[in-house]
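Asks: got a predicted model here, sequence first, then my questions.
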Amino acid sequence: MINWKKSFVLVLSLILILALITTSVAAAQSREKIVRIVASWPCYIDPGVGSDNVADICTANFYDTLVTVNVDGEPAPQVFKNWEFDEDTLTYTFKIRKGIKFHNGDEVKASDVIFSLNRMINIGEGWGYLFRGVIKDLSAPDLETVKITLDHPVGPFLLYLTHVAVLNEKQVMENAKKDGLYGEFGDYGRDWLLTHDAGSGPYMVKEVSLAEYVIGIRNPNYWQKFDENAPDSFKIIGVTEPVTVRTLMAKKELEITDEWQPTENYEAMSKIPGVKIANLRTGAPLSLMFNTSKPPFDDVHFRRAVMYLFDYAICKEQILPTSERSRGPVSPLMPGGDPSLPLLERDVEKARVELAQSPYAEQLDQYPIDFWWNSVVPDTEKLALLLQSNCQELGIKVNVVKTTWTMLGEAAAHSDTSPHIFPVIQTAIGYPEAGALLHQIYHSTSRGTFFNTHWLDDATQAEIDYMIEDAVATLDTNERYQKYKIIIRKIMDLALDIIAVEMPQRYAYQAEYLMWPAARAAETGEKFFTLMPGLRMQFKDMRFIGDK
């Protein structure tokens, strides 16, 4: 006899189980695939304004640039599909890739390229300095052709174009304020572009809270194909406080950290299940820049003495163990760097000899050195304390002063307010070549910024400027690289900085469920170009490989 009661319960149980399975599958399929990262703030998403790491990440994801680079760091097509160069007239002729559309549906045209380049040059911020005095003429003979004539030879000009994002001219000008600093262009759309994009990139701006975060969502009409497991969206959060970051990682409410966490925090996060630490070698020098206009650093012998006193081995082994020992201001990893230079070493006897030749040798008590360290990067305090200890051996006093990004930025603007020693990790580069770092750190056009607080005397600055400009103007690549090496040795002889180490960009990330190409390449050794922040944080190339 059939037990109808038991049968009914069994059937009902099966129905409930099936419903739960169906619901779980549907929920998993509909779950938003979001990558959340943290970064130092503020974040300027306007590609004509921002130039730091977080700005480059936004540009790479909201916009398409004219040119990109391949795994070897060589120029590769992006918006420009091909080009020709007439060396006699210094004219490039570029062809635009068909079918690229802005987020509002407008097609990318040659006139948008002209507008974007002119806007970058006229605003003069961010990466605009690369083009200052470089372009003689811009024209668009038709909708798909752009001609750029240079004012003078520029060897790495194609690499400059990796920073030129294409904006929708019509959309920008429709949203520009009429009253502004740029004549007929009003404010050039600057106010609107604080919280909106006018790009054609793989993601579109969904929401921006200027003090807190940026959210981007997938562009459904992007001209390149998305993998089905690529992120649907991303969120960049303006938080770097170590305890907060570690807590978010532990709760799986954060996929990738910033690159400025203290060593102890990376060690703690590496113990969180599913979390790995990615060490991306980027050739970024950690420079302790000397303000050469301030006594006693106006004397080369004193500078050399301090440079020799620093303990490079302790810095690498005990403070920054994932870093690489330094050979000079440009890493051998960088095209045009000099791998033949020896590793920098502490040498107290050489320091003693140099100090004896300094006019300040008998007056050290009258000339204490101020070393300002950034509270956002706690490891810089350890560097300051190390140098303080090293210098005590020869009677040089170092004052260790805690400060902030804002205070450092304000102080950097003038020689008299810049401290004796200003630490900076040179992570954002104009283009992947030695000339970019040399120009960014030592040329007069960057003086008074985070990148350059050396404040050289006029004669020395003019000499360095000429050498850099002459090298960059050299069209033959091998000849240009040789000139870079001569400049590097000149800078080492002038002792303008302590190049403490070559810093990796270090991130904790959720390796259990997120495939991040840059991190995978660092782990496996496969070829991947990591020298540019935006390229290593291309969200469309990431993949979700499991459930959170």
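Replies: It's in. Small disclaimer: the values here were computed from a predicted structure and weren't measured.
Asks: every contact and neighbour count from this point should use C-alpha atoms.
Replies: Will do.
Asks: how about the contacts made by K382?
Replies: Contact analysis of K382 by Cα atoms under 8 Å, 6 or more residues apart in numbering lists I319.
Asks: how about it, secondary structure?
Replies: Secondary structure, DSSP: H, G, I helix; E, B strand; the rest coil: K382 is helix.
Asks: so the closest residue to M492 other than its chain neighbours is in which element?
Replies: Of all residues not flanking M492 in the chain, G328 sits nearest, at 6.9 Å (Cα to Cα, 6 or more residues apart in numbering). Under the criterion DSSP states H and E, no helix or strand holds G328.
Asks: so how far is G99 from G328?
Replies: Distance of G328 to G99, computed by Cα to Cα, to the nearest Å: 45 Å.
Asks: so for the two, which residue has more residues nearby?
Replies: G328 (26 against 13; other Cα atoms under 10 Å).
Asks: check which helices and strands the helix or strand hosting N478 is in contact with.
Replies: Per DSSP H and E, N478 falls inside helix 477-494. With contacts taken as 3 or more Cα pairs under 8 Å, 6 or more residues apart in numbering; DSSP states H and E, helix 477-494 sits against helix 434-442, helix 458-472.
Asks: surely the residue nearest to M492 touches M334?
Replies: No: at 11.6 Å, G328 does not count as touching M334 under the criterion of Cα atoms under 8 Å.
Asks: okay, one more to line up with it:
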Amino acid sequence: MLANRPGENMKKGVSKTVWTIALIIVVVVIAAVALMIQKPVKPAQPAQNVTAPSPTALDTLIIAMDTSDAVSLDPARAYEFASCLVANQLYDKLVDFELPDLVHVKPEVAESWEVSPDNRIYTFHIRKGIKFASGNELNADAVVYSLQRVIKLKQTAAWVLTQFVSKPEQIEKVDNYTVRITLDRPVAPSFFLATLTFTTGAIVDPKVVEAHAKGGDMGSDWMTDHSAGSGPYILESWERESQIVLVANPNYWKGAPPLKKIIIKHVPEPTDQLLLIKKGDVDIAWDLQADQIAQLAGTSGIVIEKVEGLRLIYIGMNVAVKPLDNVKVRQAIRYSIDYDSIVSNILKGMAIKWQTIIPKGLLGADPNTPYYKNITMAKKLLAEAGYPNGFEIELTTPPTYPQIDIATKIQSDLAEAGIKVKIVQMTQSEMYEKYRKQGLQLVLAGWGTDYPDPDDNAEAFGNYRVKQLAWRNSWYDDYAANLTEKAALEPDLNKRDAMYKNLSEYILENGPFVILYQQVHPYVLRDWVKGFVPDPTFFYLDFSKIYKKVGS
């Protein structure tokens, strides 16, 4: 009979199923509540930007930068940004600077020194107990060999030393721990000592170098991608267009550095560097652009270190071209430019307004910035100079960012004063070749300091006799040239400082330059990188003082 009542059987089946499902739900809810009472649910955690490095990575520093300019890691040849940066980790010098101070040299291999009354003879006393990575002793023989080697090899960077010491025999061993250097001419001690801090002043291991010499090259071919120093690190490998790897020197005389390995990855594109630093795959990104820096500002786990570099960007005004020979015309150009807009809107803060020839951070730096955009003053000066309706002039610039943007802004600014600027775009190589032959009218260019002494800038901007920037702009001013040469000889640091400030003020008013700004270099770090002191040059950074630590 039951088989004859399918509808009733279906209702009973559905009812039973519903009750079963309800019972399961009740059980699940009760279990969930019990679980919550036993262990409260944690609030959702915000997503982390990167995963902190594992403890095994804490002894390794990974840097992303463009190393394509590196030619050789031999300190007698190294003259490029990446080359000098790496060489400074591999070698010690007689004296050095300790960041952030770029005014007072500090003892390093030389624990002390004396200078003769005529400022020509320097006697250095070598610190005892220093060993090269090989275990060989660093003594007077090594110092003499290293500095004579620079002169004998005659590589590009040799001029830093040979401008004072033209012959190898002027570098002599007095005894096992004393070296005497006799200069061609007397100069301010602070000047000569500053140049010894450059890469060409590095001390190499003579025994190791000579063991790899061939064809009279004093080991230079082998030294291209090997090291023979006493610095905190040893060159383990250099894979071109890939990476440079340094390992800690077990014989380092100042004690083992905290980081056992430095890996400098060749990452030429800033966009790739940005991705790597965001992910935490690298510890430091070297070459990020202003927009990328702005993008990272305030990002958790990221630290942005900025430092005023030693590079100045300026407009050169060739006084052989009328009306640039008139000082009032040159002043009118200075009063036509909106410096603040260039720094803020084009460079987005990656520069500081700076109008004198010696960059901030060096002896003799003058922070005076009297010029600002004042079209009324510019027109008044032009009228007094005999050009009430302005004039036409060419401005040469490389066709790259930010130069072309700056040139366009200057063109617009000068137009307000009645000066019609025609922008001429040239590749840098072509532009500088023509510039060196006094062949340009206005030029947008830059000058980077080779070593942190004011003479490097003063000679270029003030002394036409050396045929650098003053000469290229046909500015033959004997007052500036004589003051430049005199300041290079002044042994008193305070008097020398005052002389360079005097020179800077004179060129600021009378010279053929519009100093636009001083570049700011940003370093982007993960916050676990500690002990990093930003470097305004390109070779004083000391990796041996850096360590990594997760958390505060």
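Replies: Structure's in. What do you need? Everything quoted here is computed from the prediction, not taken from an experiment.
Asks: TM-score for the pair, please.
Replies: For this chain pair, the superposition-based TM-score is 0.78 by TM-score structural alignment, normalised by the length of the first structure; 487 aligned residues with a Cα RMSD of 3.3 Å.
Asks: related to what we said a few turns ago, in JSON lines, list the helices and strands packed on helix 477-494 of the first structure along with distance to N390 of the first structure.
Replies: Formatted as JSON lines, those follow (distance: least, Cα to Cα, whole Å):
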{"stretch": "helix 434-442", "distance to N390 of the first structure": "25"}
{"stretch": "helix 458-472", "distance to N390 of the first structure": "29"}
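Asks: ok, back up a step: any buried residues in the helix holding N478 of the first structure, and which?
Replies: Buried residues in helix 477-494 of the first structure, counted by 16 or more other Cα atoms under 10 Å: R480, Y481, K483, Y484, K485, I487, I488, I491, M492.
Asks: what's around the counterpart of I263 of the second structure in the first structure, how many residues?
Replies: Under the alignment (TM-score structural alignment), I263 of the second structure maps onto F234 of the first structure. A count of nearby residues for F234 of the first structure, using other Cα under 10 Å, gives 23.
Asks: then the one 5 residues further on?
Replies: Residue crowding around V239 of the first structure was assessed by other Cα under 10 Å; the count is 17.
Asks: in the second structure, what range does stretch 303-317 of the first structure match?
Replies: Under the criterion TM-score structural alignment, stretch 303-317 of the first structure matches residues 330-344.
Asks: quick one: that stretch to chain centroid distance?
Replies: From the chain centre to the centre of stretch 330-344 of the second structure is a distance of 26 Å (Cα atoms, centre = their mean, to the nearest Å).
Asks: after the biggest helix by length in the second structure, which helix or strand is next? Please name it.
Replies: Looking across the second structure with DSSP state H, the single longest helix is helix 6-38. Sequence-wise, the next helix or strand downstream of helix 6-38 of the second structure (DSSP H and E) is strand 60-65.
Asks: show me what that following strand is packed against.
Replies: strand 261-266, helix 270-279, strand 284-285.
Asks: at 6 Å what do you get?
Replies: strand 261-266 (3 or more Cα pairs under 6 Å, 6 or more residues apart in numbering; DSSP states H and E).
Asks: give me the contact list for the strand it packs on.
Replies: Residues outside strand 261-266 of the second structure that contact it (Cα atoms under 6 Å, 6 or more residues apart in numbering): 60-67, 241-247.
Asks: and stretch 329-344 of the first structure, by the same measure?
Replies: With Cα under 6 Å, 6+ apart, stretch 329-344 of the first structure has contacts from G283, S326, R327, E433, A434, Y481, K485.
Asks: buried residues in that stretch, which are they?
Replies: P329, V330, S331, P332, L333, M334, P335, G336, G337, D338, L344.
Asks: and what of stretch 102-121 of the first structure?
Replies: Buried-residue list, stretch 102-121 of the first structure, by 16+ other Cα under 10 Å: 102-103, 108-121.
Asks: and the furthest pair within those residues?
Replies: H103 and I121 (23.9 Å; Cα to Cα).
Asks: packing partners for the longest strand seen in the first structure?
Replies: Determined from DSSP state E, the single longest strand within the first structure is strand 275-290. If you count contacts as 3+ Cα pairs under 6 Å, 6+ apart, strand 275-290 of the first structure packs onto strand 421-425, strand 497-510.
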